[in-house]
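> Quick check, what structure comes out for this input:
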Amino acid sequence: MTKRRRLSEARQTQILQAAVEVIRERGLCETRISDIADRAGTSSALVIYYFQSKDRLLGEALAFSEERFYEETARELQGITSARDQLVRLIQLSCSPGPDARQDWMDEWMLWLDLWARAPRDPDVARDRELLDRRWREAITDIVQAGQQSGEFRQVDAEDFALRLAVTIDGLAIQVVLGDPDVTTDLMEAICLRMAGTELGFDGSSGLASRQQSKGRRVSRSGRASHVAKAAGKSR
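Purely as a prediction, here's the structure:
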């Protein structure tokens, strides 16, 4: 890789990190390209050069954020060999962050709300949404299939289960972000664990023994951690 290319990639990463931070803080509608440029310490012209538009930048910023999610989740699941425990932990990380991570968790879901809101009116954003959601469902599918091969899970349609679990997490997260007093992150986690346990044939009421030790790590949204790592390598 040439020095110029490395510099270009470093600048793009810097801009994406700035975009994630600013869009989280202000929402897409209140974010200007100049705000992102100022945060990144660069010019608006360079931001436009790399990303063409604010909507395009939103899709890239969320993809960047999700990439970190997969990397962090793969590390989190590295020592978990049971597919059942991997799925439980993945649900916990997606649904119920510890108090130190709650704001980051809320901010990550706010990015998704912005993406979902714009997708019906922008084909490029719609494509980003489809690719990101498909990748997430494939990661769940991989864990379920590993658990079926090891005899931990029932022989259900893994892709169908992954779709329904993913949309359940999405729907409940929206209610949490909107501040519905009847829908808490703990309830969200309990519903998803109960659903998974009922359909796959394990006790969904009990989590990992390491739950309290791990709670609070910053991971927003694997039988081996390689399943998440493999999903991280798939194109968006």
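
> make it CA atoms for all contacts and neighbour counts henceforth
OK.

> ok, and for whichever strand or helix holds residue 111, which residues are buried?
Using DSSP states H and E, residue 111 falls within helix 102-118. Residues 102, 104-115, 118 are the ones in helix 102-118 that count as buried (16 or more other Cα atoms under 10 Å).

> same thing with stretch 117-132?
Going by neighbour count (16+ other Cα under 10 Å), the buried part of stretch 117-132 is 118-119, 125-126, 128-129, 132.

> And for stretch 77-91?
Residues of stretch 77-91 classed as buried under the neighbour-count rule (16+ other Cα under 10 Å) are 77-78, 80, 82-91.

> Name the nearest residue to residue 47, sequence neighbours excluded.
The shortest distance from residue 47 to any non-neighbouring residue, by Cα to Cα, 6 or more residues apart in numbering, is to residue 37 (6.6 Å).

> Could you export the buried residues of helix 102-118 as CSV, including distance to residue 50?
Supplementary listing: these in CSV, determined by distance: Cα to Cα, whole Å:
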residue, distance to residue 50
102, 32
104, 26
105, 28
106, 28
107, 24
108, 23
109, 25
110, 24
111, 20
112, 22
113, 24
114, 21
115, 19
118, 21
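
> Check the residues you listed against residue 213 and report the nearest one.
Using Cα to Cα, residue 102 is the member of the buried residues of helix 102-118 that lies nearest residue 213, at 15.9 Å.

> From residue 28, how far out is that closest one?
As judged by Cα to Cα, to the nearest Å, residue 102 and residue 28 stand 21 Å apart.

> which helices and strands does the helix or strand that contains residue 46 pack with?
In this structure, residue 46 is located in helix 44-51 according to DSSP H and E. With contacts taken as 3 or more Cα pairs under 8 Å, 6 or more residues apart in numbering; DSSP states H and E, helix 44-51 sits against helix 33-40.

> again, only this time at 10 Å
Contact here means 3 or more Cα pairs under 10 Å, 6 or more residues apart in numbering; DSSP states H and E; on that basis helix 44-51 packs against helix 3-26, helix 33-40, helix 54-76.

> Let's see this one next, to set against the first:
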Amino acid sequence: MARPRNQAARREQLVAAATRAVRRHGLHQVRVADIADEAGVARGSVHYYFRDLDELLRSVYQQAGERFYTARMTAAAALPDARDKLVESIEHGLPDGPDDELAVVLYEFSMVRDDPVFSALSQSLYDRQVAMYAAILEVGASQGHFTMAAPVLDVAANLVALEDAYGLHIVSRNASLPRERTLDLLLSYARIATRCEDLRRSG
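Below is the predicted model:
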């Protein structure tokens, strides 16, 4: 394979291929050969851009972090009203549906218990999401919209935990908890926790 001019683009291609391969084969069964097949390249090409399989898988996990933390924090930051910030963050914290590839793969990573690197990455993503929600809740309180029914960090932690739990039901195709139902339940909790009835679906 000729060396591409845009190495970042090739790395992104391989991360996308690794995401598909993990979903297809499972995190513990996926091999470099599976990723190379998904990308349509030779195995040596994968090793050219990533030192080993673990480095590539860490990049897959970090991509998920970009989506579920960085991207929605950026979107919420553009909204001046904390009520809109909170609804926006909740709406984008759930999988799009049972075939949401990146979300499915993220749950694969959540089952890794004996790898200190992935444990640290998982804790970091959780802590950042809690901090994101806590900041929004504090802004809402300062704007006079939220009257907290519990400590801010407790509410923020519950929001993240509920997202994780409901998201697993979504990707598991639980017919009793489709995405719209779980979104309503999350917003219901948010209304109770903030004593703000304005927190409704935007669409």
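
> Got a TM-score for the pair?
TM-score for the superposed chains, counting by TM-score structural alignment, normalised by the length of structure 2: 0.81, backed by 199 aligned residues with a Cα RMSD of 2.8 Å.

> quick one on the thing from earlier: on average, how far is the helix holding residue 46 of structure 1 from the matching bit in structure 2?
Taken over the aligned residues, the distance from helix 44-51 of structure 1 to structure 2 averages 4.3 Å (mean Cα distance after the TM-score superposition for structure 1).

> for that helix, the distance to its chain's centre please.
In this view, helix 44-51 of structure 1 has its centroid 26 Å away from the chain centroid, taken as Cα atoms, centre = their mean, to the nearest Å.

> now the angle between helix 54-76 and it, please.
70 degrees (axes from the mean of the first three to the mean of the last three Cα atoms, to 10 degrees).

> Give me the buried positions along helix 44-51 of structure 1.
Residues of helix 44-51 of structure 1 classed as buried by neighbour count (16+ other Cα under 10 Å): 44, 47-48, 51.

> I'd like those as a markdown table, with distance to residue 166 of structure 1 appended.
Output for the buried residues of helix 44-51 of structure 1, formatted as a markdown table (distance: Cα to Cα, whole Å):
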| residue | distance to residue 166 of structure 1 |
| --- | --- |
| 44 | 36 |
| 47 | 33 |
| 48 | 33 |
| 51 | 29 |
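
> tally of neighbours for the counterpart of the residue nearest to residue 47 of structure 1 in structure 2?
Structural correspondence for residue 37 of structure 1 with respect to structure 2 (TM-score structural alignment): residue 36. Residues near residue 36 of structure 2, counting by other Cα atoms under 10 Å, number 20.

> need the contact list for residue 36 of structure 2.
Taking Cα atoms under 10 Å, 6 or more residues apart in numbering as the criterion, residue 36 of structure 2 is in contact with 14, 17-18, 21, 42-47.

> Return the member of the buried residues of stretch 117-132 of structure 1 nearest to residue 7 of structure 1.
The shortest separation between residue 7 of structure 1 and any of the buried residues of stretch 117-132 of structure 1 is 25.5 Å, and it belongs to residue 128 (by Cα to Cα).

> Can you tell me how far the closest one is from residue 54 of structure 1?
As for residue 128 of structure 1, its distance to residue 54 of structure 1 is 14 Å (criterion: Cα to Cα).

> Kindly report the same for residue 184 of structure 1.
Distance of residue 184 of structure 1 to residue 54 of structure 1, computed by Cα to Cα: 32 Å.

> about what we covered before: now do the shared contacts for residue 128 and residue 54 of structure 1.
The contact lists of residue 128 of structure 1 and residue 54 share residue 60, where a contact means Cα under 10 Å, 6+ apart.

> Would you agree residue 35 of structure 1 is in contact with residue 19?
Yes - the pair residue 35 of structure 1 and residue 19 passes the contact test of Cα atoms under 10 Å, sitting 8.6 Å apart.

> Just give the number of residues close to residue 213 of structure 1.
By other Cα under 10 Å, 9 other residues sit near residue 213 of structure 1.

> Correction: the previous question concerned residue 151 of structure 1.
Burial of residue 151 of structure 1, expressed as a neighbour count using other Cα under 10 Å, amounts to 11.

> In structure 2, what residue corresponds to it?
Taking TM-score structural alignment, the alignment pairs residue 151 of structure 1 with residue 144 from structure 2.

> which residue packs closest to the most centrally placed residue in structure 2, ignoring adjacent ones?
Central residue of structure 2 (Cα atoms, centre = their mean): residue 68, 3.3 Å from the mean position. In space, residue 68 of structure 2 comes closest to residue 93 once its chain neighbours are excluded; the distance is 6.0 Å by Cα to Cα, 6+ apart.

> for that neighbour, what are its contacts?
67-69, 72, 87, 103, 129, 159-160, 162-164, 167, 183.

> Pick out the most distant pair among the residues you listed.
Spanning the widest gap among the contacts of residue 93 of structure 2 are 87 and 103, at 19.5 Å by Cα to Cα.

> quick one on the thing from earlier: now the helices and strands packed on helix 44-51 of structure 1 in TSV, please, with extra columns for distance to residue 147 of structure 1.
Formatted as TSV, these follow (distance: least, Cα to Cα, whole Å):
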stretch	distance to residue 147 of structure 1
helix 3-26	35
helix 33-40	43
helix 54-76	17
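
> Go through those helices and name the closest to residue 214 of structure 1.
Distances from residue 214 of structure 1 to each of those were compared by Cα to Cα, and the smallest falls on helix 54-76, at 8.8 Å.

> In this structure residue 48 of structure 1 contacts residue 55, no?
No - with contacts defined as Cα under 10 Å, residue 48 of structure 1 does not count as touching residue 55, sitting 11.1 Å away.
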